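Colleague: sequence plus the predicted model coming up.
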Amino acid sequence: MYSALYSHINRFIDLSTDEKEILASLLKSFSFKKKAFLLEQGQICKANYFVVKGCLRLYFIDIKGAEQTTQFAIENWWITDLTSFIFQKPSEFYIQAAENTEVIAIEQHHYEEMFDKLPKIERYFRLILQKNHQASQRRIMFLYSFTAEERYHHFNGLFPGFVQRIPQYMLASYLGFTPEFLSKIRAKK
């Protein structure tokens, strides 16, 4: 049932069969239809989500009322509003399914229990958070040092299949420009 997650974990640490059973007792599986919300602004984020199939996005509404996508999660990626999740404070973000999506969730009330029962998992999450932080830093650097067109071509080069999967307005929001500008870039091909 949790084979995709176990495979991902095994890229970073080794879990025994007994440890996998303990972990399984703390996890839940969910399916979400496209456009469904896992979290809305003002709610407290209750889970960290591992995407088995599909795509989720994290976004906020800016002062002009526009959606600003800050993160996507596709297969084998984690997504949460970490601040809301860890500190149990109301979120400033939304988490929405960009496609029909299947996830494995570790709920907040099981988080410390998971670390207590499975100390190796703490290392796994530390490594995942380090990779996530590095990706966030690079994204910020690209937003400030690349032109809009360079950002699109760089992202498309890294994730060519993903660019075709998500709606144009979500991709444009993530890359920091309008859907109309994205249409112009794509028309230049």
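Modeller: Ah, there it is.
Colleague: C-alpha only now, for contacts and for neighbours.
Modeller: Fine.
Colleague: residue contacts, Gly15?
Modeller: Just to correct that, residue 15 is Leu rather than Gly. Neighbouring residues of Leu15 by CA atoms under 8 Å, 6 or more residues apart in numbering: 9, 120.
Colleague: ok, Arg151 next?
Modeller: Taking CA under 8 Å, 6+ apart as the criterion, Arg151 is in contact with 142-143, 175.
Colleague: now with 10 Å?
Modeller: When the contact criterion is CA atoms under 10 Å, 6 or more residues apart in numbering, the partners of Arg151 are 139, 142-145, 157, 175-177.
Colleague: for Glu149, same thing?
Modeller: 155, 175, 177, 181-182, 184-186.
Colleague: which of those residues count as buried?
Modeller: 155, 175, 177, 182 (16 or more other CA atoms under 10 Å).
Colleague: which members of the residues you listed occur in helices, if any?
Modeller: When DSSP state H is applied, the buried ones among the contacts of Glu149 are split such that 155, 175, 182 fall in helices.
Colleague: and those, which is closest to Cys45?
Modeller: Here the nearest of these to Cys45, counting by CA to CA, is Leu175; it sits at 24.9 Å.
Colleague: adding another structure so you can compare the two:
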Amino acid sequence: MFEMLFEHLARFVHINEQEREILQARLRYKKVSKKDFLLKQGQICTGNFFVLSGCVRLYSITDNGTEQILQFAISGWWISDYHSFQNNIPSTYNIQPVEDSEIAIITRSDSDELFQQIPVLNNYFRLLMQRAYTAALRKMELLLVTSAEDRYFQFVNNYPEFVQRVPQYMLASFLGFTPEFLSMLRAKGRSANHS
């Protein structure tokens, strides 16, 4: 059930059989349908979520009531509101599946103990945070210095699996423009491919 998570771990660090058993005993499994929530705005985030299958999004609701998607996670990716998780404070985000998903969860109450029992997990999550930080900077750079059109086509080239799986209005929210603008860009891309 958690094999994908252990394969992901093995790409970054080595854990022995005893550590694997300790971790497996602490992992929670959850099947969530696409309208369920892993976290609602105002709740304290009590889990670090690893997507075993499906696709999940993290988003906030803007002052004018629209959704602003900040992150997606597909199979093999982690997602959480780390600020809420670490500081035990209410979240400003929602975490919700885009499609029916299976999730491995490390709860807040288990994480500190796991870090003590399996010290190499500290290295694993440090490496993941470094990668996430780099990705966040890259996204910020794209939003600030790249045209919306270039941003869309770069995303399509770098993450073609998302374009097929994620509803158009969600993709537009994530990339920082309207669904109508995205429709125009997609039409432009299709006509360019046919000429």
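Modeller: Ah, there it is. Keep in mind it's a predicted model, so treat the numbers as computed, not measured.
Colleague: tell me how the two chains score on TM-score.
Modeller: TM-score for the superposed pair, counting by TM-score structural alignment, normalised by the length of structure 1: 0.98. Supporting figures: 189 aligned residues with a CA RMSD of 0.7 Å.
Colleague: which of the buried ones among the contacts of Glu149 of structure 1 sit farthest apart?
Modeller: Farthest apart among the buried ones among the contacts of Glu149 of structure 1 by CA to CA are Phe155 and Phe177. That separation is 13.5 Å.
Colleague: what is in contact with those two at once?
Modeller: Joint contacts of Phe155 of structure 1 and Phe177 (CA under 10 Å, 6+ apart) are 149, 171.
Colleague: could you tell me where whatever helix or strand Ile105 of structure 2 lives in falls in structure 1?
Modeller: Under the assignment given by DSSP states H and E, the secondary-structure element containing Ile105 of structure 2 is strand 94-107. Per the alignment by TM-score structural alignment, strand 94-107 of structure 2 matches residues 94-107 in structure 1.
Colleague: again with stretch 147-163 of structure 2
Modeller: Under TM-score structural alignment, stretch 147-163 of structure 2 corresponds to residues 147-163 of structure 1.
Colleague: all the strands of structure 1, residue numbers only.
Modeller: Applying DSSP state E to structure 1 gives strands spanning 27-32, 37-39, 47-53, 56-61, 67-73, 78-79, 94-97, 101-107.
Colleague: for those, give me a markdown table that also has distance to Pro119 of structure 1 and mean neighbour count.
Modeller: Rendered in a markdown table, the data for the strands of structure 1 read as follows (distance: least, CA to CA, whole Å; neighbours: other CA atoms under 10 Å):
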| stretch | distance to Pro119 of structure 1 | mean neighbour count |
| --- | --- | --- |
| strand 27-32 | 16 | 16 |
| strand 37-39 | 28 | 18 |
| strand 47-53 | 18 | 23 |
| strand 56-61 | 28 | 23 |
| strand 67-73 | 25 | 20 |
| strand 78-79 | 19 | 20 |
| strand 94-97 | 28 | 23 |
| strand 101-107 | 15 | 21 |
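Colleague: show me the contacts for the nearest residue to Ala47 of structure 1 once chain neighbours are set aside.
Modeller: The spatial neighbour of Ala47 of structure 1 that comes closest, neighbours along the chain excluded (CA to CA, 6 or more residues apart in numbering), is Glu107 at 4.1 Å. For Glu107 of structure 1, the residues meeting the contact criterion (CA under 10 Å, 6+ apart) are 26-28, 45-49, 85.
Colleague: could you dump the strands of structure 1 to CSV with distance to Val163 of structure 1?
Modeller: Written out in CSV, the entries for the strands of structure 1 read as follows (distance: least, CA to CA, whole Å):
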stretch, distance to Val163 of structure 1
strand 27-32, 21
strand 37-39, 21
strand 47-53, 16
strand 56-61, 13
strand 67-73, 11
strand 78-79, 19
strand 94-97, 16
strand 101-107, 17
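Colleague: and of those, who's closest to Ala135 of structure 1?
Modeller: Among the strands of structure 1, strand 67-73 sits nearest to Ala135 of structure 1 (CA to CA), with 10.0 Å.
Colleague: picking that back up, which of the contacts of Glu107 of structure 1 are retained in structure 2?
Modeller: By both residues aligned by TM-score structural alignment, their matches' CA atoms under 10 Å, those still in contact after alignment to structure 2 are 26-28, 45-49, 85.
Colleague: for the contacts of Glu107 of structure 1, which one is nearest Glu92 of structure 1?
Modeller: Minimum separation from Glu92 of structure 1 among these (CA to CA) is found for Cys45, which lies at 10.0 Å.
Colleague: any idea how far that closest one lies from Ser29 of structure 1?
Modeller: Cys45 of structure 1 sits 16 Å away from Ser29 of structure 1, taking CA to CA, to the nearest Å as the criterion.
Colleague: again with Lys35 of structure 1
Modeller: Lys35 of structure 1 sits at a distance of 18 Å from Ser29 of structure 1 (criterion: CA to CA).
Colleague: for Leu175 of structure 1, same thing?
Modeller: The gap separating Leu175 of structure 1 from Ser29 of structure 1 is 30 Å, by CA to CA.
Colleague: cool, and Met170 of structure 1?
Modeller: According to CA to CA, Met170 of structure 1 stands 25 Å off from Ser29 of structure 1.
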